[in-house]
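Enquirer: Structure for this input, please:
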Amino acid sequence: MADNRFYDALETRDPAERQAAQWAALQAQISHAAANSAYFGEILAGVTGADIKSAADFAKLPVTRKSDLAARQKAKPPFGGLEAVARAKLKHVFQSPGPIYEPDGYDRDHWRFARAMWAAGLRPGDLVLNCFSYHLTPAGMLVESAAHAIGCPVIPGGVGNTELQLQAVNDLKPDAYGGTPSFLRILLQKGREMGLDVSSLKKALVGGEALPPSLRKEINDLGCFVLQNYGTADLGLVAYESPAMEGMILDEGVWVEIVRPGTGDPVAPGEVGEVVVTTLTNKEYPLIRFATGDLSAVLAGTSPCGRTNTRIKGWMGRADQTTKVKGMFVTPGQIAQVVARHAEIAKARLEVTSTNNTDAMVLKIELRGSGADITAAIAETLQAVCKVRGSVEAVGAGSLPNDGKVIADLRTYQ
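Expert: Coordinates of the predicted model:
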């Protein structure tokens, strides 16, 4: 009889067996991408999987950077030539900030998030309140498809409408939550303040923003056991927590390298570097050596929970200045767009802070000359471009640091 703690037998297989199976899948994915994707056919220059016989061979292949996707897609819409199937085989096309466009297909649990949800305690029949956005971005569909793969019905809550969502929680008694941790805390706290019953929410899988220890404790103290995942709209699930909460376990459907930032060169085990991911199962959008811009490091040994795959330390910051605010990526390119729309701005620097586990951002600007207060207009542009609200503060000429930073992430987590 299968062990109910694990999603499938892949999670507990012998590491040598996993290595052999994933290497074969990796070689097949390289051949598929080179033969069917215009972009990979060009950068791999006729390479097939059979040519890649070792990790050293693989490390010689070019890295594709997430930070380059927006420009690449603009030059060759819609996907920059990275797609490897005909449009008729695609199910959705999503938009992430940049903008970056991502396709999905008709396969079951396309982003492979069911594994993370199972580790968080979800089981067939659990009712899931899904508070990720269903509008343009893939996050809402990502959770929904994973829940359906397990056999869980979904309340498609989306973002906002807090009081309506709390009424649904009171009436329908969902077992689990998917969404950002900050919104989960809001639901649990406000529900109690309104006298509504939110006690059914006992387990949660969160993502989209940091889960510092203080916020995790707040949510746990409110009666909901919370675990987090690490994934992207492009790649799907990369790693996830188990109840052991000792690092994050790599998904079975990816091949992960930790490389020196700005290069494709793998670092020594345990050294912090940039996370580079190759998908092993996504035939629609086969990403080979995809540099996420995120920093992490490999943890020695395996998880006490019994899963045998490699662990990483989780998200440890950005290898570039791109950051995430309230679940949305904010990039230096977006700040440049804001500046370009207002000729009065001589220099700008976005500062991101966190107070009581709530993110905030302020765009500090040096203006050319003096005149009418235009900070409100600039704030509107900032929200329109970045899809997240921030304030604008005019500062004296020459007061912003000359350190080359467009985005300064000043958050500290305790």
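Enquirer: For the rest of this, base every contact and every neighbour count on C-alpha atoms.
Expert: Noted.
Enquirer: quick one: the residue sitting nearest the centre point of the chain from Val154, how far?
Expert: In the chain, the centroid-proximal residue (C-alpha atoms, centre = their mean) is Thr232; its distance is 3.4 Å. Thr232 sits 21 Å away from Val154, going by C-alpha to C-alpha, to the nearest Å.
Enquirer: Next: Ala59.
Expert: 41 Å.
Enquirer: Report all helices and strands that the helix or strand containing Val339 contacts.
Expert: Applying DSSP states H and E as the criterion places Val339 in helix 332-340. On a contact count with 3 or more C-alpha pairs under 8 Å, 6 or more residues apart in numbering; DSSP states H and E, helix 332-340 meets strand 345-355, helix 375-386.
Enquirer: who touches Gly273 in this structure?
Expert: Shown in contact with Gly273 (C-alpha atoms under 8 Å, 6 or more residues apart in numbering): Ile258, Val259, Arg260, Pro261, Val267, Leu295, Ser296, Ala297, Ala319.
Enquirer: Most neighbours among the residues you listed, please name it.
Expert: When neighbours are counted by other C-alpha atoms under 10 Å, Ile258 leads the contacts of Gly273 with 26 neighbours.
Enquirer: Ser296 is in contact with that one, correct?
Expert: Yes: using C-alpha atoms under 8 Å, Ile258 is in contact with Ser296, at 7.2 Å.
Enquirer: where do the contact lists of these two overlap?
Expert: Contacts common to Ile258 and Ser296, judged by C-alpha under 8 Å, 6+ apart, are Val272, Gly273, Glu274, Val275.
Enquirer: Which member of the residues you listed is positioned nearest Gln73?
Expert: Val275 (21.9 Å; C-alpha to C-alpha).
Enquirer: which SSE is the closest one in?
Expert: Per DSSP H and E: strand 273-279 holds Val275.
Enquirer: Which helix or strand lies directly C-terminal to that strand?
Expert: Trace forward from strand 273-279 with DSSP H and E and the next one is strand 290-296.
Enquirer: please give me the structure for this one as well, since I'd like to look at both together:
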Amino acid sequence: MTQYFDALDTRPPGERERDLFRRLPAVVAAAMRSETYAERFGAIDPSAIATRDALSTLPVLRKSDLPDLQRKRPPFGGLSSQHPGRFARLFTSPGPIYEAQGLSADVWGVARPMHAMGFRAGEIMLNTFSYHLVPAGFIMDAGARELGCAVIPAGPGNTQQQLDLIAAFRPTIYCGTPDFLKIILDAPTSGRDVSSIERALVSGAAFPKNLQDDIARRGIEAFQAYATADIGIIAYETPARDGMIVNENIIVEIVRPGTGDPVAEGEVGEIVVTTLDETYPLIRFALGDLTAAIPGISACGRTNMRIKGWMGRADQTTKVKGMFVRPEQIDSIGKRHPELLKLRLVVTRSHDADAMTLACEADRPEEDLAPRIAETLQMVTKLRGAVEIVPPGSLPNDGKVIADERTLT
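Expert: Next up is the predicted model:
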């Protein structure tokens, strides 16, 4: 059994980085043929966007902004210059957000992660992701077919019929949410043998430790995939169980929430992905999810970047005394006071009123620093707040720029 999908799995990290950024300028040039990217990028020279530093100067495109963009410029928000009729399939996801499937066989990059999870040609996969209007079922179907697996396009629900299918076809692979896998395993079998499933790709829902242990006790190796309808599989688990490996042919950055500024390795931040698809490019696409990079190379031998997986949501906008306060406002305060290393706005209740304290890491601060920051805080947010100067390294590494600690009683 071949351990790796191809030579890309184990190529030196520097070689991968050079290849990705050699290809990126052509993608940026293709993007700028569309209305929205042309407006966003202005007069930039695509050939200059050939390093991580250069990429980080481009504006972030937030997934949360897609519904509005697509309403103004249907169907794809002016992000693709290609006519919808030139794609293979057209979908909708909650939002609504409209998506397209390209023409290549495994456009969502699923075969590689499935291979890493031990899926092989000739196996049968029960695919319980939906095929109705949304892309999820097709995403996983395409990867399994690329590997040479037969697919049962079951979709979600209909538990008893799923049991019939398992008994008849004896699939060794389950693909779907972890919750539905448990429902299938817990359902009364009425004498049907459903013991054929050996491995599972789970995604689309939390997979807590107690559920992981429960499924493992039943003899099933379950692997998580971090995926979105827009991109496909972004990162995936392997038998090494030492984080999630970023997929090939995409660029992943981790940035401070509310900004486009990359964080230091190991610091929690928002996942931002750039695809290398010239027909429907997504450049600095902020997903709204938090994660952190893991230093070093996986014990499985795959050399791409590793992340910790999903660690919460990045959107920390909150309302204080009837006014919205956003992470980008806190970031702007930091930019106005470059001596600050890290900031965190803590929102609480005091004497039946909202209160906020801006904690700021600073090394050897001047005596008047806190009052000056307080003035900036009020100017930016239009709200008064306390300022606390703390030593470097004091604030938690959890990706939070705004911590809303108010409790409802």
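Enquirer: those strands in the stretch 251-400 of structure 2, which residues are they?
Expert: Using DSSP state E, counting those that start in this stretch, the strands of the stretch 251-400 of structure 2 run over residues 269-275, 285-291, 293-294, 306-307, 318-320, 323-325, 340-350, 353-362, 386-390.
Enquirer: closest to Asp214 of structure 2 out of the ones you listed?
Expert: Using C-alpha to C-alpha, the strands of the stretch 251-400 of structure 2 put strand 306-307 closest to Asp214 of structure 2, at 24.4 Å.
Enquirer: against structure 1, where does the longest helix along structure 2 fall?
Expert: Secondary structure of structure 2 per DSSP state H: the longest helix is helix 13-31. Using TM-score structural alignment, helix 13-31 of structure 2 lines up with residues 15-33 of structure 1.
Enquirer: list the buried ones in that stretch?
Expert: Arg18, Gln22, Trp23, Ala25, Leu26, Gln27, Ala28, Gln29, Ile30, Ser31, His32, Ala33 (16 or more other C-alpha atoms under 10 Å).
Enquirer: mean deviation of it from structure 2?
Expert: Here the mean offset of stretch 15-33 of structure 1 against structure 2 after fitting is 1.2 Å, by mean C-alpha distance after the TM-score superposition for structure 1.
Enquirer: and stretch 371-391 of structure 2, how far out from the chain's middle?
Expert: Its chain's average C-alpha position is 32 Å from that of stretch 371-391 of structure 2, according to C-alpha atoms, centre = their mean, to the nearest Å.
Enquirer: corresponding residue for Glu361 of structure 2 in structure 1?
Expert: Aligned partner of Glu361 of structure 2 by TM-score structural alignment: none.
Enquirer: and what of Pro75 of structure 2?
Expert: Using TM-score structural alignment, Pro75 of structure 2 pairs with Pro78 in structure 1.
Enquirer: same thing with Ala229 of structure 2?
Expert: So, by TM-score structural alignment, Ala229 of structure 2 is matched to Ala233.
Enquirer: any idea how far that match is from Asp107 of structure 1?
Expert: In terms of C-alpha to C-alpha, Ala233 of structure 1 sits 16 Å off from Asp107 of structure 1.
Enquirer: so who does Arg312 of structure 2 touch?
Expert: No Arg there; residue 312 of structure 2 is Gly. Counted by C-alpha under 8 Å, 6+ apart, Gly312 of structure 2 has contacts Asp289, Leu290, Thr291.
Enquirer: which non-adjacent residue is nearest the equivalent of the second one over in structure 1?
Expert: Alignment note: Leu290 of structure 2 maps to Leu295 in structure 1; criterion TM-score structural alignment. Leaving out its chain neighbours, the residue that sits closest to Leu295 of structure 1 by C-alpha to C-alpha, 6 or more residues apart in numbering is Glu274, at 4.5 Å.
Enquirer: now do Arg318 of structure 1
Expert: Asp294 (4.6 Å).
Enquirer: was I right about that neighbour contacting Val275?
Expert: Yes: the criterion here is C-alpha under 8 Å, and Asp294 of structure 1 meets it with Val275 at 5.6 Å.
Enquirer: What does Gly148 of structure 2 correspond to in structure 1?
Expert: Match for Gly148 of structure 2 (TM-score structural alignment): Gly151.
Enquirer: do you know how far Asp409 of structure 1 is from Gly317 of structure 1?
Expert: 9 Å.
Enquirer: hang on, the earlier thing: compare Ala233 and Asp107 of structure 1 and say which is more crowded by neighbours.
Expert: Ala233 (19 against 14).
Enquirer: what's near enough to touch the more buried one?
Expert: So Ala233 of structure 1 contacts Ser96, Glu102, Pro138, Ala139 (C-alpha under 8 Å, 6+ apart).
Enquirer: Go through those residues and flag which are in strands.
Expert: When DSSP state E defines the strands, the subset of the contacts of Ala233 of structure 1 inside them is Ser96, Glu102.
Enquirer: Now the two most distant members of the contacts of Ala233 of structure 1.
Expert: Largest separation among those by C-alpha to C-alpha: Glu102 and Ala139, giving 11.5 Å.
Enquirer: out of these two, which sits in the busier spot?
Expert: Ranked by neighbour count (other C-alpha under 10 Å), Glu102 of structure 1 and Ala139 place Ala139 first, with 25 against 20.
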